[in-house]
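J.: predicted model and sequence below, questions to follow.
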Amino acid sequence: MRLGFLASHGGSAARHITAACVSGELSATPVALLSNNSRSPALAWAHEAGLASVHLSSAKLPDPNMLDSAMLDFFTQARVDTLVLSGYMRELGPRLLSHYAGRTVNIHPSLLPRHGGRGMYGDRVHEAVLASGDTESGATVHLVTSGIDEGPVLAQTRVPVVPGDTLETLKARVQAVEGGLMLRALKQLA
């Protein structure tokens, strides 16, 4: 697999997956990273790691069709065959989704379909889990489709929600399993 990453901030999944590729744990080649945030630490990291990198956003390209086309051009020129969302906080356009149908993965910090959908990201997800009284949470890797968090599930890992959990403790427990789960899903996809 030739991997392309989309990240809005730190790109922790991209970093974890790249390290797994370097160590031989995952047989894939990380080649490109796109960010919608010009100040994203992931962009600096990608440059240092030798990945092709670019900032493309609606601020640069306000026409959604032009942005979608530019994103697709960037990844196809890098010969990317699989996309990994690494904390990417924007919806993907129809051209990109169509070209990479069945080859675009995302990790979500809950057991989808619970606590997914529009507006459910980051700390909001963990807050919703705690507010609901759920006794378990976890992480889900799914294929990305036009519906937010609605694509087929590739893998899930469960973690307990324990009495006295706070946003921080639950978040840490979920984040601790995300890297391994993403690697497992990518190995299955390969």
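T.: Great, that's in hand. Numbers count the residues shown, from 1 in each chain.
J.: please make it C-alpha for all contacts and neighbour counts, starting now.
T.: Will do.
J.: now the strands for the chain?
T.: 2-7, 29-35, 52-55, 82-85, 104-108, 136-143, 153-160 (DSSP state E).
J.: included below, for side-by-side comparison, is a second structure:
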Amino acid sequence: MLNIAVLISGGGTNLQALIDNTKNGYINGEIKIVISNRKDAYGLMRAEKAGIEALYINPLEFTTQEEYNSKILEELEKRNVKLVVLAGYLKILSKEFIEKYRDRIINIHPSLLPDFGGKGYYGEKVHKAVLESGIKTTGATVHFVDEGTDTGEIILQETVEIREDDTVESLKARVLEVEHRLLVEAVGMLCK
């Protein structure tokens, strides 16, 4: 059984999908800790409700991004974490962090990378850009994390058709359903 850490910045719906699928045995792993850079992230409550340790680490208490990342690494090492899942985590990881967990950090992104990925493309901004572009399909991608932003090797992708009447909210909801499924599948594969 693989020890997993999940890093979040928000509501944690992808986290909830992981919690549900570790509890039902689909994922052969245990979420040891959920860490957020935001004190008000609802995902921390989801973790606590599931009996998982939830930790808020305030990035403003550290002089540099490297110091902040070192604190997270320290917490992961204490729990013998082998897989790090970024589930709506909106901070950039340091080079040291990525080197320490190379090929063991994955991220979920709400588009078909490499399209609509990179700096500035997160959350609703992705869906807004997708709709403004006039393309007919979008989707979600699970990928390994490397030193770039959304540039790591792709693990899984799934497309979502764009409807003529789509709004940012309606598209986001359909892509999120795919994100939940893809992230669970990817973590399940990596825990075998």
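T.: Thanks, I have it. Quick caveat: nothing in here was measured; it's all calculated off a predicted structure.
J.: could you dump the strands of structure 1 into a markdown table with mean neighbour count added?
T.: Output for those, formatted as a markdown table (neighbours: other C-alpha atoms under 10 Å):
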| stretch | mean neighbour count |
| --- | --- |
| strand 2-7 | 25 |
| strand 29-35 | 25 |
| strand 52-55 | 19 |
| strand 82-85 | 24 |
| strand 104-108 | 25 |
| strand 136-143 | 24 |
| strand 153-160 | 18 |
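J.: any idea which helix is longest in structure 1?
T.: Counting residues, the longest helix found in structure 1 (DSSP state H) is helix 167-189.
J.: where in structure 2 does that helix fall?
T.: Aligned using TM-score structural alignment, helix 167-189 of structure 1 spans residues 168-190 in structure 2.
J.: next, the buried residues of that stretch.
T.: 168, 171-172, 175-176, 178-180, 182-188, 190 (16 or more other C-alpha atoms under 10 Å).
J.: average distance between that stretch and structure 1?
T.: Following the fit onto structure 1, the mean deviation recorded for stretch 168-190 of structure 2 is 1.3 Å by mean C-alpha distance after the TM-score superposition for structure 1.
J.: run the chain-centre distance for that stretch.
T.: 10 Å (C-alpha atoms, centre = their mean, to the nearest Å).
J.: repeat for stretch 87-97 of structure 1
T.: Distance, centroid of stretch 87-97 of structure 1 to centroid of chain: 11 Å (C-alpha atoms, centre = their mean).
J.: same question for stretch 83-93 of structure 1.
T.: 6 Å.
J.: could you work out the end-to-end span of it for me?
T.: 13 Å (C-alpha to C-alpha, to the nearest Å).
J.: which residues does that stretch contact?
T.: Identification of contacts with stretch 83-93 of structure 1 by C-alpha atoms under 8 Å, 6 or more residues apart in numbering yields 3-14, 35-36, 64-65, 68, 100, 103-107, 146, 148.
J.: if we go to 6 Å?
T.: 3-8, 11, 13-14, 68, 104-106 (C-alpha atoms under 6 Å, 6 or more residues apart in numbering).
J.: distance of the residue nearest the centre of structure 2 from Val175 of structure 2?
T.: The residue lying closest to the centre of structure 2 (C-alpha atoms, centre = their mean) is Ala87, at 2.0 Å. Remark: distance between Ala87 of structure 2 and Val175 of structure 2 (C-alpha to C-alpha) = 14 Å.
J.: got it, and Arg104 of structure 2?
T.: 24 Å.
J.: and for Ile35 of structure 2?
T.: 24 Å.
J.: next one: Cys191 of structure 2
T.: For Cys191 of structure 2 relative to Val175 of structure 2 (C-alpha to C-alpha), the value is 24 Å.
J.: just to revisit the earlier point, tell me the one of the contacts of stretch 83-93 of structure 1 nearest Ala52 of structure 1?
T.: Taking C-alpha to C-alpha as the measure, Ala52 of structure 1 sits nearest to Gly4 out of the contacts of stretch 83-93 of structure 1, at 9.1 Å.
J.: so stretch 39-56 of structure 1 corresponds to what in structure 2?
T.: Stretch 39-56 of structure 1 maps onto residues 40-57 of structure 2, going by TM-score structural alignment.
J.: start to end distance for that stretch?
T.: Stretch 40-57 of structure 2: ends 12 Å apart by C-alpha to C-alpha.
J.: what sits up against that stretch?
T.: Here stretch 40-57 of structure 2 has contacts from Ser9, Gly10, Gly11, Gly12, Ile33, Val34, Ile35, Ser36, Asn37, Lys39, using C-alpha under 6 Å, 6+ apart.
J.: got the buried residues for it?
T.: Under 16+ other C-alpha under 10 Å, the buried positions of stretch 40-57 of structure 2 are 41-47, 52-57.
J.: now swap in stretch 15-28 of structure 1 and tell me
T.: Those would be Arg15, His16, Ile17, Thr18, Ala20, Cys21, Leu26, Ala28, for stretch 15-28 of structure 1 by 16+ other C-alpha under 10 Å.
J.: for those, which one is nearest Lys60 of structure 1?
T.: For the buried residues of stretch 15-28 of structure 1, the nearest to Lys60 of structure 1 is Arg15 (25.7 Å; C-alpha to C-alpha).
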